[in-house]
Structures are given as structure tokens and as C-alpha cells.
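Undergrad: sequence plus predicted model, see below.
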Amino acid sequence: MNQVIAVKGGSLDGECRIVKGKHRFSTFQTTNYTELEVLPL
């Protein structure tokens, strides 16, 4: 199950993808993924 969470704040404009239990933040550049700690709401 993949979840996509919209993220907008400051200079950030992307989305946090939860793929295979891992949180990935993307700035819509396929080669630019960074791990983030995301707490479920």
C-alpha cells in the first residue's frame, strides 16, 4: 500500500511518498529523494 501526502511549506513544494514502509520526500525530481521522518496523523 502506497500513501502520498502533499507537503507545502517554506521553499518546499513536493510530496512525501510512503513506499514499502519507507518515507520518501520528493521535490518532483526523480533523482532527488531524501528520507524523512513522518508521523501519521
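TA: Received the coordinates, thanks.
Undergrad: C-alpha only now, for contacts and for neighbours.
TA: OK.
Undergrad: excluding its backbone neighbours, what's nearest Glu35?
TA: Nearest residue to Glu35 in three dimensions, chain neighbours excluded: Arg24, at 5.0 Å (CA to CA, 6 or more residues apart in numbering).
Undergrad: okay, and that neighbour sits in which element?
TA: strand 22-26 (DSSP states H and E).
Undergrad: and here's the other structure:
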Amino acid sequence: MEMKDDKIFATLFNPAHMEKSAIVIFNTLSNESRLLKSLTLV
């Protein structure tokens, strides 16, 4: 997880679905989140 300016960038990882993860951006000013990219690990 990393915070830059007013946004938090995080990598989501679910151990139950080890091949799936995602990058999410959360805007702290507007309380909105956005899925930047969904990744499938091989």
C-alpha cells in the first residue's frame, strides 16, 4: 500500500484465489475507489 497526494494505491490479494489479484486506487478526498487492473497470475 502506498499513499501519494490524496490517493491510496493498494494491491489486493485473496489467498483463497491465489491466481487472482488487483490494483486499486482509493481517493481520500471524494471517498471513491477504482479498480485499476485485475491480474491473473500464472
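TA: Received, thanks. All of these numbers come straight from a predicted model, not from anything done at the bench.
Undergrad: so what number do they get for TM-score?
TA: After superposition, the two chains reach a TM-score (TM-score structural alignment, normalised by the length of the first structure) of 0.47; 28 aligned residues with a CA RMSD of 1.6 Å.
Undergrad: quick one, what contacts the residue nearest to Glu35 of the first structure?
TA: 16-18, 33-36 (CA atoms under 8 Å, 6 or more residues apart in numbering).
Undergrad: of those residues, closest to Val4 of the first structure?
TA: When these are compared for distance to Val4 of the first structure (CA to CA), Arg17 wins out at 4.8 Å.
Undergrad: wait, that closest one sits on Thr34?
TA: No: applying CA atoms under 8 Å as the test, Arg17 of the first structure and Thr34 come out as separate, 10.4 Å apart.
Undergrad: out of the two, which sits in the busier spot?
TA: Neighbour totals were compared for Arg17 of the first structure and Thr34, and Arg17 leads with 21 against 11 (other CA atoms under 10 Å).
Undergrad: that one in helix, strand or coil?
TA: Look at Arg17 of the first structure: counting by DSSP: H, G, I helix; E, B strand; the rest coil, its state is strand.
Undergrad: if I look at it, how far off is Gly9 of the first structure?
TA: Separation of Arg17 of the first structure from Gly9 of the first structure (CA to CA, to the nearest Å): 16 Å.
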